[in-house]
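Asker: Only the shape, not the letters, is given here:
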């Protein structure tokens, strides 16, 4: 499909990518979302927690929401989408990746940008235990890459999956990782690294035979983190091997479900390869929208409903007409 012309026009003081990103990450609040937690045992015996919010109308429609790096299902970009969909008669479930729901997971492994196996467990669980006939997927950043990879890497996609939305997605992981090391992203980088290292210290206390204190001290960048932990804990040779095999960019041509990608042109986290114009023009199931503004998950709009949330609802309504 041709690239979609975006209609997102924020107020002048929100056009700056840094301001929109920081405000959305640190200051946005979403109220009146009532979540109920369910613990799901995964195929390997580990667990993740699912946070459900229902529309109170016995809906047969559900949206599965995946968060970004070091996020969780109470982040405003998850609860904001859940509230909008609930208000429009669609149930929502926010997935907390392993170790992201306030309790350390049981295994040495945790989650990463290409861990589609956990998403498959979640979808299988929902299909086997509920009556939803229409299921949609929406991911933010890391969660968006997981969704795109899941849809295009050759899995059998259940017929209940009708559409997907990927927001601020680093579909070329190596390029995005290098962007994070640039001077313009130093504040973001240091914040992410701090949280990743702190979590890894708890993991090291659990699994001292796998990871040493010296290993953690050697981490100076997020690429180091992926070299020391992410790659080794999840079966990759090193960070570059992890980036190469987990990037969703290589799988976009195989996507057969209607899928919308929304990547802002002023998203400082994304490399040029993260704007897959060629794939969108040659795959009739892939829609690419590139607003001039929005930063990284910073699509601030009216009445605390973000543009990417409204567009996700519109896209689902349009493709199912």
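Answerer: Cool, the structure landed. Keep in mind it's a predicted model, so treat the numbers as computed, not measured.

Asker: switch to C-alpha atoms for all contacts and neighbour counts from now on
Answerer: Will do.

Asker: where do the helices sit along the stretch 201-321 of the chain?
Answerer: Per DSSP state H, counting those that start in this stretch, the stretch 201-321 of the chain carries helices over the ranges 213-217, 222-225, 231-233, 239-246, 277-282, 307-319.

Asker: What is the burial count for residue 217?
Answerer: Counted with other Cα atoms under 10 Å, residues neighbouring residue 217 total 10.

Asker: Contacts only, for it.
Answerer: By Cα atoms under 8 Å, 6 or more residues apart in numbering, no residues touch residue 217.

Asker: ok, now the one 10 residues further on?
Answerer: With contact taken as Cα under 8 Å, 6+ apart, residue 227 is in contact with 238, 239.

Asker: repeat that with 10 Å
Answerer: With contacts defined as Cα atoms under 10 Å, 6 or more residues apart in numbering, residue 227 is in contact with 219, 221, 233, 236, 237, 238, 239, 240, 241, 242.

Asker: Now do the contacts for the closest residue to the second one other than its chain neighbours.
Answerer: Spelled out, it's residue 221. Of all residues not flanking residue 221 in the chain, residue 193 sits nearest, at 6.7 Å (Cα to Cα, 6 or more residues apart in numbering). If you count contacts by Cα under 10 Å, 6+ apart, residue 193 has them with 70, 187, 199, 219, 220, 221, 222, 223, 224, 225.

Asker: Turn the buried ones among those into a named ChimeraX selection, would you?
Answerer: Entered in ChimeraX, the line below selects the buried ones among the contacts of residue 193, by 16 or more other Cα atoms under 10 Å:
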select :70,219,221,222,223,224,225
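
Asker: ok, back up a step: could you write me a PyMOL select line covering just the buried ones among the contacts of residue 227?
Answerer: Here is the PyMOL selection string for the buried members of the contacts of residue 227, based on 16+ other Cα under 10 Å:
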select buried, resi 219+221+233+236+238+239+240+242
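
Asker: Output the contacts of residue 227 as a markdown table; include the columns distance to residue 263.
Answerer: Output for the contacts of residue 227, formatted as a markdown table (distance: Cα to Cα, whole Å):
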| residue | distance to residue 263 |
| --- | --- |
| 219 | 29 |
| 221 | 24 |
| 233 | 30 |
| 236 | 28 |
| 237 | 30 |
| 238 | 27 |
| 239 | 24 |
| 240 | 23 |
| 241 | 25 |
| 242 | 22 |
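
Asker: Nearest to residue 26 among the contacts of residue 227?
Answerer: residue 221 (22.3 Å; Cα to Cα).

Asker: now the closest one: how far from residue 188?
Answerer: Using Cα to Cα, to the nearest Å, residue 221 is found at 12 Å from residue 188.

Asker: Comparison target below:
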């Protein structure tokens, strides 16, 4: 597998290569301004998700569409979300972020939440966009949890099952059990505690309405993401426990089945995942390109350009969007052939 990895062209600034520095830098810098409008998208089961559309949108209904799925406890306010949406909008794309259930301004209606393998809402959104903009080229991107979800969705639907020209997965925790274990060790526990506090606060606010055998004291006592997934995520969404959830929701086992052109961007020093992540996964299909940087942290990838700290992710995603939107395009990569569902 390692022979099929491509080195990413990301180079950290001198003195800023440390994985924790890279992970935290985007959260310490001023946030990108992003004018937007909010839409409530009703779902087939009676719940809803909130969409954030970059504003103003292109007037042409055939303008390409960029769909973004955020990470665990992320939202439009996440630095990467604003950066990537603004980048796509600046290229003339219609850019939209889907908040997972309960991650927008309003709590969701049903006694459930969201998880790393929950592909139904994203599938519904992409279908709705296909109806609204039938002539528009569409690309989806996911970050962290949203990246794992997107890879799983692409694998489930095959090469022709989604109205997408391509998918981009950034810092995807493709082995959820390994990520949970990694986040419970050393300095990474800082990230785990931050995520866990947000998850527990959101759950506590709705605990009386949730079908959980859990009181507030037991919720507060949960000490790891694995404990939380075992006590909350798994029972809320029909899994037997954390191990069953991790096994069924992890998308890494499916990367050999991807038929849609898919770009995976990863840093080997990502503190949310074990080093050498792709060495433990199946070989990807011909439609997949995996780019691994030596440094970058988790959704960090901050470089110095023009004397300022800037997002390499935004630059790399912009290049990919331009490649896929070329009229003469149609191939996944210069040296790779897109595989059809029939394999021909």
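Answerer: Cool, got the structure. None of these values were measured; they are calculated from a predicted model.

Asker: Between residue 221 and residue 188 of the first structure, which contacts overlap?
Answerer: 180, 181, 194.

Asker: in stretch 189-204 of the first structure, what counts as buried?
Answerer: 189, 190, 192, 193, 197, 200, 201, 203, 204.

Asker: which residue lines up with the second one in the second structure?
Answerer: Looking back up the chat, that one is residue 190 of the first structure. The alignment partner of residue 190 of the first structure in the second structure, by TM-score structural alignment, is residue 193.

Asker: For its match, give me its contacts.
Answerer: Residue 193 of the second structure neighbours (Cα under 10 Å, 6+ apart): 183, 184, 199, 223, 224, 225.

Asker: can you check residue 275 of the first structure too?
Answerer: Here residue 275 of the first structure is in contact with 168-172, 249, 261-265, 288-290 (Cα under 10 Å, 6+ apart).

Asker: What's the match for it in the second structure?
Answerer: Under TM-score structural alignment, residue 275 of the first structure pairs with residue 278 in the second structure.

Asker: Please, where are all the strands along the stretch 151-300 of the second structure?
Answerer: All strands of the stretch 151-300 of the second structure, identified by DSSP state E, counting those that start in this stretch, fall at 166-170, 262-267, 288-293.

Asker: Around residue 59 of the first structure, how many other residues sit close by?
Answerer: When neighbours are counted by other Cα under 10 Å, residue 59 of the first structure comes out with 16.

Asker: Name the SS class of it, please.
Answerer: Secondary structure, DSSP: H, G, I helix; E, B strand; the rest coil: residue 59 of the first structure is coil.

Asker: residue nearest the centroid of the first structure?
Answerer: residue 143 (1.9 Å; Cα atoms, centre = their mean).

Asker: Alignment lookup: residue 131 of the second structure to the first structure.
Answerer: Mapped onto the first structure by TM-score structural alignment, residue 131 of the second structure lines up with residue 128.

Asker: Please give the element, helix or strand, for that match.
Answerer: helix 116-129 (DSSP states H and E).

Asker: ok and that helix relative to strand 161-167, angle-wise?
Answerer: Interaxial angle of helix 116-129 of the first structure relative to strand 161-167 (axes from the mean of the first three to the mean of the last three Cα atoms, to 10 degrees): 140 degrees.

Asker: Name the nearest of the shared contacts of residue 221 and residue 188 of the first structure relative to residue 21 of the first structure.
Answerer: Among these, and counting by Cα to Cα, the member closest to residue 21 of the first structure is residue 180, at 14.1 Å.

Asker: roughly how far apart are the aligned residue in the second structure for that closest one and residue 275 of the second structure?
Answerer: Taking TM-score structural alignment, residue 180 of the first structure has residue 183 as its aligned residue in the second structure. Distance, residue 183 of the second structure to residue 275 of the second structure, using Cα to Cα: 13 Å.

Asker: When those two are compared, which one has more neighbours?
Answerer: Neighbours around residue 183 of the second structure and residue 275, counted as other Cα under 10 Å, are more numerous at residue 183. The numbers are 22 against 13.

Asker: I figured the more buried one hits residue 298, correct?
Answerer: No. With contacts counted by Cα atoms under 10 Å, residue 183 of the second structure stays clear of residue 298, the gap being 11.6 Å.

Asker: shared neighbours, those two?
Answerer: 271, 272, 273.

Asker: Quick one: buried ones out of these?
Answerer: Among those, the ones that count as buried (16+ other Cα under 10 Å) are 271, 272, 273.

Asker: Closest one to residue 101 of the second structure out of the residues you listed, please.
Answerer: residue 272 (22.9 Å).

Asker: Leaving aside the residues adjacent along the chain, what's closest to the corresponding residue of the second structure for residue 152 of the first structure?
Answerer: Alignment note: residue 152 of the first structure maps to residue 155 in the second structure; criterion TM-score structural alignment. For residue 155 of the second structure, ignoring the flanking residues on the chain, the nearest one in space by Cα to Cα, 6+ apart is residue 258 at 5.0 Å.

Asker: what residues are up against that neighbour?
Answerer: Counting by Cα under 10 Å, 6+ apart, residue 258 of the second structure makes contact with 151-159, 284-288, 338-339, 341.

Asker: repeat for residue 246 of the second structure
Answerer: Neighbouring residues of residue 246 of the second structure by Cα under 10 Å, 6+ apart: 116-117, 174-180, 226, 229-230, 234, 239.

Asker: What distance do you get for the residue lying farthest from the centre of the second structure to residue 207 of the second structure?
Answerer: The outermost residue of the second structure, judged against the average C-alpha position, is residue 217 (31.7 Å), by Cα atoms, centre = their mean. Distance of residue 217 of the second structure to residue 207 of the second structure, given as Cα to Cα: 11 Å.

Asker: can you check residue 57 of the second structure too?
Answerer: Distance, residue 57 of the second structure to residue 207 of the second structure, by Cα to Cα: 39 Å.
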